[in-house]
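In: Sequence first, predicted coordinates after that:
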Amino acid sequence: MPTSLPNQATDGEGARTLSYAYKASLVSSAQQFELTDSGLSWRIGSRSGVWPYAEIASIRLSYRPMSMQTRRFRADIRKIGGGKIAIVSTSWQTVTLMTPQDQGYRAFITELHRRMKAAGSKASLAGGIGTVTYGAAVVMLALLAIAMVGLLVRALATSEFTGALFLVGIAIWFAWTIGGFIKRNRPRRYTFDELPETLLP
């Protein structure tokens, strides 16, 4: 069962390890990760491996809310030569419960970056969603905003004040949820020394 806090341990040679686990779905087994002297060790179902820190090609941090959990963050990690794993800040517990693991996730991701820097990593570090996806999302948001303004003007012109009030409520909710997603996921580059705070719990 995944824990919300990272586990620290010492192997036979005295090396400090840091572990993190989460369940990507209710029916799946926990995905387990460890930071060891050898690199990023992972186990997902029947698959497992160890990626040396210097062989990690890229990390992309993003904010990925779901209806079950609005505080959900994700790290997509790629290896030189192929391979990709994802680490998420929440874990499924029951059919209706997705538990945040803020402290454990933040500690694990921060330590991963520190060890990669110490190993001389040249990995590409990106924050937010892809530029094309972000641009499309901004355009859709703008179009929806124009449509809602048009409906609001029409409702006021026809004295449909109840409908106007409803549209205002929808606009506030939309700006809070979708606007927050767009703001946090602005495409950017970052460094090992300055991780984007808006993309960490």
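Out: Done, it's in.

In: okay, CA-based contacts and neighbour counts for the rest of this
Out: Fine.

In: who are the neighbours in contact with the nearest residue to I87 once chain neighbours are set aside?
Out: When the adjacent residues along the chain are set aside, I87 lies closest to A75, with 5.2 Å between them (C-alpha to C-alpha, 6 or more residues apart in numbering). Applying C-alpha atoms under 8 Å, 6 or more residues apart in numbering, one finds that A75 lies in contact with I59, R60, L61, S62, A86, I87, V88, I109.

In: my hunch is that A75 is in a helix, does that hold up?
Out: No. Assignment of A75 by DSSP: H, G, I helix; E, B strand; the rest coil gives strand, placing it outside any helix.

In: R43: what secondary structure?
Out: Applying three-state DSSP: R43 is strand.

In: quick revisit: nearest to R186 among the contacts of A75?
Out: Closest to R186 out of the contacts of A75 is S62 (9.1 Å), distances taken as C-alpha to C-alpha.

In: Quick check: the closest one vs A86, distance?
Out: For S62, the distance to A86 equals 11 Å [C-alpha to C-alpha, to the nearest Å].

In: ok, structure two:
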Amino acid sequence: MPTTLQDRSEAGEGTAVRYAYKASLIGSAHQFELTEDGLSWRIAGRSGVWDYADISAVKLSYRPVSMQQQRFRADIDNAKGGRIAILSTTWQTATLVAPQGHLYRDFIVELHRRMQAAGSRARLVGGLGPKTYTAALALLACLAVAMIGLLLTALLTSNWMGALFLVGFAALFTWQVGGFVTRNRPRRYSFDQLPDALLPKADRNR
């Protein structure tokens, strides 16, 4: 079920809500804060405060990488042309990209709540762009046809090891790529119903 704005952080109405992550090992953390004045951000020596009503668009997406499968992203646009990105993971060491799922989720949900309270008319979208999504589906269809052809060839030639390998590869590919495509289906959403598929799972034990 989609996330509602009632599933927000426990912060009070006027309490600042903070979130930070490191996009790489080099450089300082990207820092964000939800204040009474708006969305405050500090990235690579630059900083600013965007009024919630001036945020023109929010795009949520699922962006897994090899080192961290549970990785989500929010792209936030300002009416004056600025854009900032917020990721749900942070670099800790050269080999560790750590998830910050519940912190990211709380921040994004609270951001939407404050935007709605400010009367925002921002465009709220999720997933890939329609053209990119269509191209991804076409590519997957071509790969599926090729895999089926190879599997039939392996079966007709009694190459059981090859067939077993293809089945295993297809299952792994479907699990990884299929989840990416399914989650990133293009969609519009509302302030009252954020897409759960594009947010980390809520931590019910907190």
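Out: That came through fine. These figures come from a predicted structure and were not determined experimentally.

In: Tell me how the two chains score on TM-score.
Out: The TM-score (TM-score structural alignment, normalised by the length of structure 1) is 0.93; 192 aligned residues with a C-alpha RMSD of 1.5 Å.

In: Identify the residue of structure 2 aligned to the residue nearest to I87 of structure 1.
Out: The equivalent of A75 of structure 1 in structure 2 is A74 (alignment by TM-score structural alignment).

In: for the residue nearest to I44 of structure 1 when sequence neighbours are not counted, what are its contacts?
Out: Of all residues not flanking I44 of structure 1 in the chain, Q31 sits nearest, at 4.8 Å (C-alpha to C-alpha, 6+ apart). Q31 of structure 1 sits next to A21, Y22, K23, A24, W42, R43, I44, G45 when contact means C-alpha under 8 Å, 6+ apart.

In: make it 6 Å
Out: A21, Y22, R43, I44 (C-alpha atoms under 6 Å, 6 or more residues apart in numbering).

In: Now which of these would you call buried?
Out: A21, Y22, I44 (16 or more other C-alpha atoms under 10 Å).

In: Aligned counterpart of the last one in structure 2, please.
Out: Taking TM-score structural alignment for the superposition, I44 of structure 1 sits opposite I43 in structure 2.

In: all helices of structure 2, in order?
Out: Assignment of helices within structure 2 using DSSP state H yields the ranges 101-117, 130-156, 160-183.

In: Mind reading off the mean deviation between the second one and structure 1?
Out: Between helix 130-156 of structure 2 and its aligned partner residues in structure 1, the average distance after superposition works out to 0.4 Å, using mean C-alpha distance after the TM-score superposition for structure 1.

In: ok, S62 and A86 of structure 1, which is more surrounded?
Out: Per other C-alpha atoms under 10 Å, whichever of S62 of structure 1 and A86 has more neighbours is S62, with 26 against 14.

In: Now that one. Nearest residue, chain neighbours left out?
Out: Once flanking residues are discounted, S62 of structure 1 sits nearest to G128: 4.6 Å by C-alpha to C-alpha, 6+ apart.

In: Please name the residues that touch that neighbour.
Out: Contacts of G128 of structure 1 by C-alpha under 6 Å, 6+ apart are S62, N185, R186, P187.

In: Just among those, which is most surrounded?
Out: Counting neighbours by other C-alpha under 10 Å, the top entry in those is S62, with 26 neighbours.

In: What's the local residue count around L164 of structure 2?
Out: Considering only other C-alpha under 10 Å, L164 of structure 2 is surrounded by 14 other residues.

In: Next, the buried residues of stretch 129-145 of structure 2.
Out: Y133, L140.

In: and if you look at stretch 188-197 of structure 2?
Out: Buried, per 16+ other C-alpha under 10 Å, within stretch 188-197 of structure 2: F191, L194, P195, A197.

In: from those, which is closest to M115 of structure 2?
Out: The closest of the buried residues of stretch 188-197 of structure 2, once distances to M115 of structure 2 are taken by C-alpha to C-alpha, is F191, at 8.4 Å.

In: so how far is T90 of structure 2 from A98 of structure 2?
Out: In this view, A98 of structure 2 and T90 of structure 2 are 5 Å apart by C-alpha to C-alpha.

In: now H30 of structure 2
Out: From H30 of structure 2 over to T90 of structure 2 the distance is 10 Å, taken as C-alpha to C-alpha.

In: any residues in contact with both of these two?
Out: Y21, K22.

In: nearest residue to the residue nearest to the spatial centre of structure 2 other than its sequence neighbours?
Out: With distances taken as C-alpha atoms, centre = their mean, F72 lies nearest the centre of structure 2, 2.7 Å away. Spatially, and ignoring its direct neighbours in sequence, F72 of structure 2 is nearest to Y62 (4.5 Å; C-alpha to C-alpha, 6+ apart).

In: And K22 of structure 2, how close does it get to Q100 of structure 2?
Out: K22 of structure 2 is 11 Å from Q100 of structure 2, by C-alpha to C-alpha.
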